[in-house]
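Visitor: here are the coordinates; sequence isn't available:
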């Protein structure tokens, strides 16, 4: 079964409200739908979310690199030649979400050809994951109101709180307000998106210690090498490397260098193939992992839960699988549903996703 073409379709769907955090703000999901077509009529589908403030990719760059470089390099290969495919993708530096979307679309084809769900091919550990919801920058009262609404509507009891503002006291106050409103049974962890210095991070963690945080993520920049190591050495909370650990070599660097003690795996940037390699590294080194979110739409979220539920290690903690709730619409014919705080893997062959052609026509940007 050979690859005969790869499509990269830009689309834009507004968010209901801006998503704000230390490294940027998102008002519209300017994503790219990626489709891999084969000579036997099967088509694999995935989604690439550009994040220029994190990886340097834009919607336009993803469309260009797939159309001008990756598609010509991969056309004519069979879908089973995965090592050859990755060798050719890796000739081009960067472009992580473009590469990841191609990889996941190829897995979708493999699942369809085998008549099996991708999650089963990857590992098949469970059929659902607990969901964590991200609470973005806002006044403390608004953050509490959002968390309470999400808990009461969807049964979600794990919240990732965005921090990294200056002064950091705003974030500390918001975290305390969330703990007081939600009670001890709710899980809280924080993500700074590199917004604080090491000393600010250390002071904030001391003030937040009574809250029983589960994780702390990217509080200060990994490029502040000594400061980051100094911070991680003194905290007892698992410290997650996220945007500082986007590929296996960076995972090795952050863990062995003492700049992190846990890793966020995001299928949007490492696909399924490289995500499994990162997972193997973490298991071998004995560190915890969480399934992160690249502010994915429903397609990307479906990929994340397929991978996360497939493995025992990734299903241990709640996955960041709810950002699509902030989008005003999406492209799937059968929208995802979070029930009792969990999201189920799609049944059926491949990834089990079907694109609504009318919605795609409405939101695509390449007319």
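Guide: Right, received. Where do you want to start? Given the structure is predicted, the values throughout are model-derived calculations rather than measurements.
Visitor: use CA for all of it now, contacts and neighbours both
Guide: Noted.
Visitor: show me where the stretch 151-300 of the chain has helices.
Guide: For the stretch 151-300 of the chain, helices defined by DSSP state H, counting those that start in this stretch occupy the ranges 169-182, 198-208, 225-234, 248-256, 267-270, 273-285, 298-310.
Visitor: and the first one with helix 198-208, angle?
Guide: With axes from the mean of the first three to the mean of the last three CA atoms, to 10 degrees defining the directions, helix 169-182 sits at 30 degrees from helix 198-208.
Visitor: tell me the contacts of residue 26?
Guide: If a contact means CA atoms under 8 Å, 6 or more residues apart in numbering, then residue 26 has 15, 18-20 as its contacts.
Visitor: next, it: secondary structure please.
Guide: Classification of residue 26 into helix, strand or coil gives strand, according to DSSP: H, G, I helix; E, B strand; the rest coil.
Visitor: how about the strands in the protein?
Guide: In order along the chain, the chain carries the following strands (DSSP state E): 3-21, 24-38, 43-48, 128-135, 158-162, 187-191, 216-217, 239-241, 262-265, 288-291, 319-320, 342-344.
Visitor: before we go on, here's another structure to hold up against the first:
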């Protein structure tokens, strides 16, 4: 943290106005300081493009919606925790704050999300940063973003949320780095073209999912109907499944994804069947309905289960009959995965397995 931010936190009395601190930062931007008992949303509503909202340690019971470009929402030190509002607080939010921003925050809360970063279909919200926060206990997502460009989420802990830890749709050029997503109901990190409608895969412009810890979720990382994305150097353990790259019958296909240098071990939690997916246990990397995807230099160990999707690296025949083609699985280190280290259920012959260190494959001969 730079020197001016430290000064502002140390000298709260000099910057407090109407219960909220605001002080000038570099390049004409402002830093808005929020303390325990104050409203994060009120500070976000007061911020202009390029401003920073700095949150002091404490527990904040509210949902927060960001619609301002260039905004940074950052916690200070440890112990900045955002939880759902109490029932009474949720009912009175609109009256106490008023305006379009308050209504957006109410919508975010009503949908069961913690932090919402929301742009528009014809004008994506640019350059928002979320950092150094814990978001926990929300019925849907800890963090949910839609129609964003260059969203950065770093050092955020998404814990025990009902569906996704951190989720993004209809967005490009995102960076998700150094986060922890643990014990969420579905994916720790979920990235999709759209969540509620069917359409062809979209190009993310190089979205990066890097150095995150994903543990105890249904799936560690789900990449659904996307292209041009990298999942690298993540630690994925204790989930029902590690990494899913999912396509369908729409065109263009999902693909052109790189899954590289991840450590994917002991994803042996058991999860029941859902309307969309078979029961899960013991899946390392699963690809279904994808093309031109590279899975390389990963360590994938001790993922064991009896699901149709179990195994170290699994090419799974799509539920809707879409083949996976021209995928390359190379230079991975695999051991102790059951029923096999490499599993190819595809009828297409255009996928390649080369230079992998492994012991057992289905069919034989892939190692």
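Guide: Received it, and whenever you're ready, just let me know what you need. Everything numeric here is computed off the predicted structure, so don't read it as measured data.
Visitor: give me the TM-score for this pair.
Guide: TM-score for the superposed pair, counting by TM-score structural alignment, normalised by the length of structure 1: 0.25. Supporting figures: 154 aligned residues with a CA RMSD of 6.8 Å.
Visitor: to residue 88 of structure 1, which of the strands of structure 1 lies closest?
Guide: Distances from residue 88 of structure 1 to each of the strands of structure 1 were compared using CA to CA; the shortest belongs to strand 3-21, at 13.9 Å.
Visitor: mind listing what's buried in the closest one?
Guide: Across strand 3-21 of structure 1, burial judged by 16 or more other CA atoms under 10 Å covers 3-15, 19-21.
Visitor: returning to what we had before: now the strands of structure 1 as a markdown table including distance to residue 357 of structure 1?
Guide: Rendered in a markdown table, the data for the strands of structure 1 read as follows (distance: least, CA to CA, whole Å):
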| stretch | distance to residue 357 of structure 1 |
| --- | --- |
| strand 3-21 | 12 |
| strand 24-38 | 12 |
| strand 43-48 | 13 |
| strand 128-135 | 27 |
| strand 158-162 | 34 |
| strand 187-191 | 36 |
| strand 216-217 | 38 |
| strand 239-241 | 38 |
| strand 262-265 | 31 |
| strand 288-291 | 29 |
| strand 319-320 | 27 |
| strand 342-344 | 24 |
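Visitor: nearest to residue 248 of structure 1, out of those strands?
Guide: Ranking the strands of structure 1 by distance to residue 248 of structure 1, with CA to CA as the measure, places strand 262-265 first at 10.7 Å.
Visitor: what helices or strands is that closest one leaning on?
Guide: Packing partners of strand 262-265 of structure 1 (3 or more CA pairs under 8 Å, 6 or more residues apart in numbering; DSSP states H and E): strand 239-241, helix 273-285, strand 288-291.
Visitor: looking at the strands of structure 1, which is closest to residue 203 of structure 1?
Guide: Counting by CA to CA, residue 203 of structure 1 lies closest to strand 216-217 out of those; the figure is 13.2 Å.
Visitor: the closest one packs against which elements?
Guide: strand 187-191, strand 239-241.
Visitor: what do you get if the cut-off is 10 Å, keeping everything else the same?
Guide: Here strand 216-217 of structure 1 touches strand 158-162, strand 187-191, strand 239-241, strand 262-265, going by 3 or more CA pairs under 10 Å, 6 or more residues apart in numbering; DSSP states H and E.
Visitor: could you dump those to JSON lines with distance to residue 173 of structure 1 and mean neighbour count?
Guide: JSON lines is the format used below for these (distance: least, CA to CA, whole Å; neighbours: other CA atoms under 10 Å):
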{"stretch": "strand 158-162", "distance to residue 173 of structure 1": "12", "mean neighbour count": "24"}
{"stretch": "strand 187-191", "distance to residue 173 of structure 1": "13", "mean neighbour count": "23"}
{"stretch": "strand 239-241", "distance to residue 173 of structure 1": "21", "mean neighbour count": "26"}
{"stretch": "strand 262-265", "distance to residue 173 of structure 1": "26", "mean neighbour count": "27"}
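Visitor: how many other residues sit next to residue 37 of structure 1?
Guide: Applying other CA atoms under 10 Å, we find 22 other residues in the vicinity of residue 37 of structure 1.
Visitor: isn't it right up against residue 8?
Guide: No: using CA atoms under 10 Å, residue 37 of structure 1 is not in contact with residue 8, being 11.5 Å away.
Visitor: gap between residue 188 of structure 1 and residue 149 of structure 1?
Guide: Separation of residue 188 of structure 1 from residue 149 of structure 1 (CA to CA, to the nearest Å) stands at 16 Å.
Visitor: kindly apply the preceding question to residue 82 of structure 1 instead.
Guide: According to CA to CA, residue 82 of structure 1 and residue 149 of structure 1 sit 43 Å apart.
Visitor: same check on residue 35 of structure 1?
Guide: Using CA to CA, which is the criterion applied here, residue 35 of structure 1 is 36 Å from residue 149 of structure 1.
Visitor: so these two - more neighbours on which side?
Guide: Comparing residue 35 of structure 1 with residue 149 by other CA under 10 Å, the one with more neighbours is residue 35, at 23 against 13.
Visitor: who touches that one in this structure?
Guide: The contact partners of residue 35 of structure 1, taken as CA atoms under 10 Å, 6 or more residues apart in numbering, are 5-9, 43-47, 101-102, 104-106, 108-109.
Visitor: would you map the helices across the stretch 51-200 of structure 2?
Guide: With DSSP H, counting those that start in this stretch as the criterion, the stretch 51-200 of structure 2 has helices spanning 87-97, 99-110.
Visitor: closest one to residue 256 of structure 2 among those helices?
Guide: When the helices of the stretch 51-200 of structure 2 are ranked by distance to residue 256 of structure 2, counting by CA to CA, first place goes to helix 99-110 at 32.2 Å.
Visitor: follow-up on the earlier one: okay, the helices of the stretch 51-200 of structure 2 in JSON lines with distance to residue 152 of structure 2 next?
Guide: As requested, those are exported to JSON lines (distance: least, CA to CA, whole Å):
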{"stretch": "helix 87-97", "distance to residue 152 of structure 2": "27"}
{"stretch": "helix 99-110", "distance to residue 152 of structure 2": "19"}
